[in-house]
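Colleague: Below is the structure, and that's it, no one-letter string:
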């Protein structure tokens, strides 16, 4: 929720702090880059010093950096606070998931816990626009950062009481060079993927840099006696297959949210809050589906349950592709189907990730899972969003009589086209807006089919790698 809410606060932040265009991007990206770069490190530290301890330290740090963001007098201060939130946020995500392994020993209970955990992510992402729209309408922009404070406060009270500590009994020394190499691999890679579709070579340089340091990191982990990341986990078919499922699900899910939010606001004309409310049924279905799938996961093989869930998710995207995005209710129904299917699949695959890894490596396994989640979100926006943009630009037919400068703005983005249409006004403006809507909706069709294809690929992967897994108790 924290990330999606910030998008609504950015205009108000820009008015008060007056950041440059580059600083605005860093206000958004500082959090995600630090988060992606430190997830593996945080998971490894949790295995060594205690996952609950890391969770509580991260919670305190996240609360303090959120408060620091509230009092930011300059854009540089806010960027630093956002980076700090990313550092401490990286400790929260793998710790919470890995602690489910130690807190819920019975596999059936653990599936329900993971359903709640995954449902919280899905609901937070979808409800962010609703909460963000409400806060920005009624309160200053600083309120979006205060939202985390009471939630973290509840965690600090409840975790010491209800959550059992868990760590590797024989952790070995902390791998300092491994920490540095993992950061130099993951942060540039995440940045490069995000920027490649927009800036070209600078993004490609980030990808190459990340891959080089990633190779050095893997090489080191394979050679040292106490690696921070156990590379043998990837040889477990259930672990690797579940990671692939989660990656494809997140790519499709984020890609859907990317285009549907623009369509609802810029073409249909809904306010940000109304557009967010249109996504609430899908978010609710995602939460419900995660719980509903747990009895089936206990009775049937994951190699059966997960492909069925993924096929349901793909059907939602196919519905958008062939029924069109013009009807708001059609999009709502499609999100209900797609969100429910992918959430159910991720509940089962998420449980397989932490149960297929040894208990003393639960933190590292969870960190890998969260890294896949982050990169799935980045890929969903950059690749599927890039395909949508390319289709839009190729399909847009500029009506006769539109000045070249406005035509150039219209070709750049859908928002540029709608702004140009407002400037033109009258019949020419209406014609340009209609042409932009047709081109964008054609891109939605193409993007939806590609997202559905990703889920079909995940169906095949899950059917061939997850095998039989209906063990009642994890040992």
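Modeller: In hand now; what should we look at? Note that this is a predicted model, so its numbers are computed, not measured.

Colleague: use CA for all of it now, contacts and neighbours both
Modeller: Noted.

Colleague: Distance of the spatially most central residue of the chain relative to residue 423?
Modeller: Geometric centre of the chain, nearest residue: residue 377, 3.9 Å, by CA atoms, centre = their mean. To residue 423, residue 377 is 34 Å away according to CA to CA, to the nearest Å.

Colleague: sorry, back to before: secondary structure element holding the residue nearest to the centre of the chain?
Modeller: helix 362-379 (DSSP states H and E).

Colleague: Mind checking what helix or strand follows that helix in sequence?
Modeller: Defined by DSSP H and E, the subsequent element after helix 362-379 is helix 385-395.

Colleague: Buried residues, that next one. List them.
Modeller: By neighbour count with 16 or more other CA atoms under 10 Å, helix 385-395 contains the buried residues 385, 386, 387, 388, 389, 390, 391, 392, 393, 395.

Colleague: which helices and strands sit right next to that helix?
Modeller: Helix 385-395 sits against helix 237-262, helix 404-412, helix 426-465, with contacts defined as 3 or more CA pairs under 8 Å, 6 or more residues apart in numbering; DSSP states H and E.

Colleague: got another, please set it beside the one above:
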């Protein structure tokens, strides 16, 4: 096997102990934001029982956060380059904490959706800052690989630990506690960031591109909204997709013409950069889609308590963290075009296991998550480092924002498309047994939680039959979505094998 061209790149100066302390602080917002992508999966049944959202509102409670993040990440990254990335990080942390408190006291589903959207606004200021600060802190290539492995591990672990922490909190406290978790994490960040993190910004940022900012928001937000609606309501969502693509074309056109673009479009001509983005998008989509259905299956079908269901995912969470560090020495020695496809193939095997073995065995789901989570996390560690190293240092914030947009769009697509397909399959496959009143049948057709609540209210033979029918319909949808997730990782395998082996020179650091 040939050595990776990245492995022989010139190293910068090595960082000292303060840099590793800064890394610890930077992992806090990564954990916080990624946990918020999945922590509601386990709180959702409790929220559904109290606030009684419709199936569309239930998806919006999860997706409003990711949609706002996706729409604002590029803008936030550009502002961080200008005003200072540490300053942007602290601003976002305070705002995130305040709106999390507001979400904890939501009296209605609509209030909670609005609060989740506001959390996404402030979350957008956190993620690009962490990655760009990490780059400015670690200039030695070997150290940066380790730091990015830790960053990727924190992101993967946050996504996996969200249900674990959520399960613990829901078992011992009201569902509002999942939002109050942000308070102590932000407090630690506000203490550590001024001490250990050195401010960085673009020394020559150029003028603020107001039209570019507007066009980026008009492109990303409608596109994400349209994708979500397409999965739930069908063709009406195409309007948002078309609008997003039109504004996206106008945004790209403007960035190519102005002398100081907020987003360097030349980055996308780098095969490694674009290929790594595609890998991250597919990995996150499959990962979040898995957590969306497994959290519901473990609680509402397997009958585990929230805490027990969370504990079942701990082996996968640990494997997701460890995999990033295990793959680092291989990424230093061998081409990414070899390492990443192998990792993705391992991840796809985990999803295929779910599809063909069925979701009925809890231990099989645990093993599948270990295999899938480990493979996806290892692939993202390598591809994430390639994204960082491909961008010029003075555009680190904007490049990081592109990377985070891929992550967040993956989260949106994981819940919206895979979740929408699962919901559509469930509704089509569900056969309402005889003896179920019309009003309870309506609730059962909406969501799995609605069906299980209806079965509990009905009781007796009819209630048991409804619960069995709902479980069969939902697990049939799991088989379909698992195969789709596996197909996504196979596509990512092909993309990584054909793009990440490029011998293009790494951009200056």
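Modeller: Great, that's in hand. Predicted, not measured: the structure shown is a model, and the values here were computed from it.

Colleague: that older thread, matching residues in structure 2 for the helix holding residue 377 of structure 1?
Modeller: Aligning helix 362-379 of structure 1 against structure 2 (TM-score structural alignment) gives residues 396-413.

Colleague: after superposition, how close is the matching stretch to structure 1?
Modeller: When structure 1 is superposed, stretch 396-413 of structure 2 averages 0.9 Å from its matched positions, counting by mean CA distance after the TM-score superposition for structure 1.

Colleague: And stretch 337-352 of structure 2, by the same measure?
Modeller: Looks like 0.6 Å for stretch 337-352 of structure 2 (mean CA distance after the TM-score superposition for structure 1).

Colleague: what's that stretch aligned against in structure 1?
Modeller: Matched against structure 1 by TM-score structural alignment, stretch 337-352 of structure 2 falls on residues 303-318.

Colleague: so how far is residue 436 of structure 1 from whatever residue is furthest in space from the centre of structure 1?
Modeller: Residue farthest from the centre of structure 1, counting by CA atoms, centre = their mean, is residue 401 at 41.9 Å. Distance, residue 401 of structure 1 to residue 436 of structure 1, using CA to CA: 15 Å.

Colleague: what's the answer for residue 223 of structure 1, then?
Modeller: Here residue 223 of structure 1 is placed at a distance of 55 Å from residue 436 of structure 1 (CA to CA).

Colleague: So what touches the helix holding residue 377 of structure 1?
Modeller: 36, 39-40, 42-44, 46-47, 51, 93-95, 97-99, 101, 190, 193-194, 228-230, 233, 243, 246-251, 254, 350, 353-354, 357 (CA atoms under 8 Å, 6 or more residues apart in numbering).

Colleague: Report the angle between that helix and helix 385-395.
Modeller: 10 degrees (axes from the mean of the first three to the mean of the last three CA atoms, to 10 degrees).

Colleague: Residue 204 of structure 1 maps to what in structure 2?
Modeller: Looks like residue 204 of structure 1 aligns to residue 238 there (TM-score structural alignment).

Colleague: Now do that match against residue 117 of structure 2, distance only.
Modeller: 22 Å.

Colleague: One more: residue 60 of structure 2?
Modeller: Applying CA to CA to residue 60 of structure 2 and residue 117 of structure 2 gives a distance of 9 Å.

Colleague: What's residue 136 of structure 2 aligned with over in structure 1?
Modeller: For residue 136 of structure 2, the residue aligned by TM-score structural alignment is residue 102.

Colleague: Identify the residues contacting its match.
Modeller: 164, 165, 166, 359.

Colleague: Out of those, which are shared with structure 2?
Modeller: With both residues aligned by TM-score structural alignment, their matches' CA atoms under 8 Å, the contacts of these that structure 2 also has are 166, 359.

Colleague: Take the contacts of residue 102 of structure 1 and lay them out in TSV including secondary structure.
Modeller: Listed next are the contacts of residue 102 of structure 1 as TSV, based on DSSP: H, G, I helix; E, B strand; the rest coil:
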residue	secondary structure
164	coil
165	coil
166	coil
359	helix
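
Colleague: Return the members of the contacts of residue 102 of structure 1 classed as buried.
Modeller: 165, 166, 359.
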